[in-house]
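A.B. asks: Structural data only, the sequence is not supplied:
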């Protein structure tokens, strides 16, 4: 009877210790650390469940248990609010685990062995009081703890761009080299001064500055690269007045070079750091240029007007700085350098004067030099049906209009 009561006491004690062990296990929490850029805390342990909170990288979370691939967590008391939810095991690592529950069961087993040995000894002494017997206690068996599995930190997921497409509108100023177009205007003014044998007052000013407008549609390839398709339009022109004072009649010369283009581009942008990018691309130019010269004297005038077009390729490179205005709108400042030297212009020249002469000539835009009686020569630019071959003409070639230059633009970007 005593043995039964003792065994019942041992079972009751074991059950109590087991209950206390489980209770203590629930109170001891796992500590987890967020290793991704942002961890989503969901209402239920499912990828389709709603997100109730987001924890940034480095946040320490407390978990009470694990359900499959999900940890049940609550934010630390340092937060303004307590949130209970589930976080996926791929977004965190365990930095502090629960104590080993095996130690408590080892205590129960050891206590049970000692109690049983005491009861056996007591019964043997009652049956054989005269006989003294030494009972060797069985030494406790060593507890072999299974090796702890190493914690493998999953690689952070690759960062994907938040917005896939962007639409950019831009406007600003542009500097153009001009090339033969500007040289031809100044050369014509110098040649008139030679013909009239009068020193010119003023000069034919070159065209360099223009406004520039454009747009671009970009596709985000990754967090560092984007591909853009865009178009720009720029137009530059400049009018000058050159006077040739000569008694009794003076001559006034008006020059007006004009340059414009529609470059279509394909470019790729690289973001080494957020909000800053470098761009490089190729452009296809729909180019146009024009010249206008008008010579006026008292009672007479004469003018030459020509327009020509061409198409060719160019390249560009640029840098840009972005400033976020809202989650969907950015302000951008972009500086771009272009290289495009275009030849092969064809068009029409129309010359007329006060006597009623009206001559139209279609052909190629040529740049050539006219030799004077002395050693001087003057560059001229005109549209001619054939290559100039007059006696005083040398070094004729197709004109090269230089669209190379720099532009500075302010841009607004819509992200969607």
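C.D. replies: That came through, no problem. Source: prediction; values computed, not measured.

A.B. asks: rest of the way, CA atoms for contacts and neighbours
C.D. replies: Fine.

A.B. asks: Does anything pack onto the strand or helix carrying residue 16? Which helices or strands?
C.D. replies: Per DSSP states H and E: residue 16 is located in helix 2-27. When contacts are defined as 3 or more CA pairs under 8 Å, 6 or more residues apart in numbering; DSSP states H and E, helix 2-27 sits against helix 102-127.

A.B. asks: Put this next to the first one:
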């Protein structure tokens, strides 16, 4: 019995010595990763919006603990001795040969302290115009509707065509195009807003000479409608981006118009003419572009739309002929229809001392001279 126990003890001791004599193998190796991007973000979670723990530079190596989809869970030792674990995206690293689990301290770049798990949006560049007074001088082309004035010019041409039994050539031309010039003063308000004041002068006129030829007989009709206005404006200007501004405001018009209808047959002639003035309120809106020449001087282009149908014009009209007769009449500017035998009617516009009600006159009313239209201007803006 003692011999058997001794043998068992001897065998157990031999096994123990054999185990202790075996060489100790290195610790289990892990996969190694090398940073291939300029900077790799080590994040708290495998998510692009997760908090950044640290940032490591190119060529840094680290141990890959595991992989979760497109993310590696990594472990590395910072210079201060801290062991840092986090996630890095596969696009920022590449696998290298396996190495020992022990980490060599690496120099890492601490990330900015996180304020939120959601990354902050990039800064947006916002244009804030300089808060300076400015004075602009501009001029350009203008277009007006003219309203009843154009209707009457055409009505007289149609009346002659009906009476003479022949169509006139060329066709009568309405008054639309003209010129405009003026200035604006800008007062800075809060932010991108400015208060503006402006004064302009605009003029449009158009002469038409129409020939009515029937056999050896010829008649000539000459029409000369004309409009003038001096609008005074107040407006608000808003600049959403650099070099662009928009504006909206009110205008008060001091306006005038004139008309002349002259017919000639041989040496005989007859002319109806008149001038009237009026005033009234309108509205305007537009866009402007400016390019700096120097900090205090800019080149400016503006496109402006207007709404300004005006009535209540008063003035003086006359009727003269080649025999020396002359009739003057002072009063309001009226628009009405003249009806002749056969039922045809033609529009007319003249200064009359009272509302015309004679035979053949229909639908009389105060004339409307429409300054609605638009203008395109260019000039210089001075800031001070």
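C.D. replies: Sure thing, it's come through. Here the structure is a predicted model, which means the values were calculated and not measured.

A.B. asks: Tell me how the two chains score on TM-score.
C.D. replies: With the length set by TM-score structural alignment, normalised by the length of the second structure, the two chains reach a TM-score of 0.65; 261 aligned residues with a CA RMSD of 1.9 Å.

A.B. asks: Tell me the residues of the second structure aligned with the helix or strand following the helix holding residue 16 of the first structure.
C.D. replies: Next helix or strand after helix 2-27 of the first structure toward the C-terminus (DSSP H and E): strand 30-34. Aligned using TM-score structural alignment, strand 30-34 of the first structure spans no residues in the second structure.

A.B. asks: And strand 30-34 of the first structure, what does it pack against?
C.D. replies: By 3+ CA pairs under 8 Å, 6+ apart, strand 30-34 of the first structure packs against strand 60-67, strand 92-96.

A.B. asks: Tell me how many other residues crowd residue 219 of the first structure.
C.D. replies: Neighbour count for residue 219 of the first structure, taken as other CA atoms under 10 Å: 16.

A.B. asks: tell me, how many neighbours does residue 244 of the first structure end up with?
C.D. replies: Residues near residue 244 of the first structure, counting by other CA under 10 Å: 21.

A.B. asks: Check residue 126 of the second structure too.
C.D. replies: Neighbours of residue 126 of the second structure using other CA under 10 Å come to 9.

A.B. asks: Same question for the one 5 residues further on.
C.D. replies: The tally of other residues near residue 131 of the second structure (other CA under 10 Å) stands at 16.

A.B. asks: Grab the longest strand from the second structure for me.
C.D. replies: strand 268-294 (DSSP state E).

A.B. asks: Leaving out chain neighbours, which residue sits closest to residue 293 of the first structure?
C.D. replies: residue 255 (4.8 Å; CA to CA, 6 or more residues apart in numbering).

A.B. asks: Now which residue in the second structure aligns to the one you found?
C.D. replies: That one, residue 255 of the first structure, aligns with residue 223 by TM-score structural alignment.

A.B. asks: ok, how many other residues are close to that match?
C.D. replies: 26.

A.B. asks: could you list every residue that touches residue 136 of the second structure?
C.D. replies: 183, 184, 185, 379, 380, 381, 382 (CA atoms under 8 Å, 6 or more residues apart in numbering).

A.B. asks: can you tell me which residue in the first structure aligns to the fifth one?
C.D. replies: With TM-score structural alignment as the matching criterion, the partner of residue 380 of the second structure in the first structure is residue 412.

A.B. asks: tell me the contacts of residue 330 of the second structure?
C.D. replies: Counting by CA under 8 Å, 6+ apart, the residues that residue 330 of the second structure touches are 314, 315, 316, 317, 351, 352, 353.

A.B. asks: Now it: closest residue in space, sequence neighbours ignored.
C.D. replies: Using CA to CA, 6+ apart and skipping the chain neighbours, the partner closest in space to residue 330 of the second structure is residue 316 (4.4 Å).

A.B. asks: And that neighbour? What does it align with in the first structure?
C.D. replies: Under TM-score structural alignment, residue 316 of the second structure pairs with residue 348 in the first structure.

A.B. asks: Report how many residues lie close to its match.
C.D. replies: Burial measure for residue 348 of the first structure: 20 neighbouring residues, criterion other CA under 10 Å.

A.B. asks: tell me the contacts of the residue nearest to residue 330 of the second structure?
C.D. replies: 274, 275, 276, 328, 329, 330, 331, 351.

A.B. asks: which residues of the stretch 201-350 of the first structure fall in strands?
C.D. replies: For the stretch 201-350 of the first structure, the strands defined by DSSP state E, counting those that start in this stretch occupy 209-220, 225-237, 240-244, 251-255, 258-273, 276-297, 300-324, 329-339, 341-342, 346-353.

A.B. asks: which residues are in contact with the fourth one?
C.D. replies: Residues external to strand 251-255 of the first structure that are found in contact with it (CA under 8 Å, 6+ apart): 185, 189, 204, 239-245, 291-298.

A.B. asks: follow-up on the earlier one: let me have the helices and strands packed on strand 30-34 of the first structure in CSV, adding distance to residue 313 of the first structure and mean neighbour count as columns.
C.D. replies: Putting these into CSV (distance: least, CA to CA, whole Å; neighbours: other CA atoms under 10 Å) gives the following:
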stretch, distance to residue 313 of the first structure, mean neighbour count
strand 60-67, 56, 18
strand 92-96, 52, 17
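
A.B. asks: can I get the ones you listed in CSV with distance to residue 208 of the first structure?
C.D. replies: Formatted as CSV, these follow (distance: least, CA to CA, whole Å):
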stretch, distance to residue 208 of the first structure
strand 60-67, 61
strand 92-96, 59
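
A.B. asks: Go through these and name the closest to residue 197 of the first structure.
C.D. replies: strand 92-96 (88.7 Å; CA to CA).

A.B. asks: how about the closest one, which residues of the second structure does it hit?
C.D. replies: Going by TM-score structural alignment: strand 92-96 of the first structure matches no residues.

A.B. asks: again with stretch 211-219 of the first structure
C.D. replies: Going by TM-score structural alignment, stretch 211-219 of the first structure sits over residues 179-187 in the second structure.

A.B. asks: how close does the matching stretch sit to the first structure?
C.D. replies: On superposition with the first structure, the mean distance recorded for stretch 179-187 of the second structure (mean CA distance after the TM-score superposition for the first structure) is 0.6 Å.

A.B. asks: Other residues contacting that stretch?
C.D. replies: With CA under 8 Å, 6+ apart, stretch 179-187 of the second structure has contacts from 132-142, 194-204, 375, 377.
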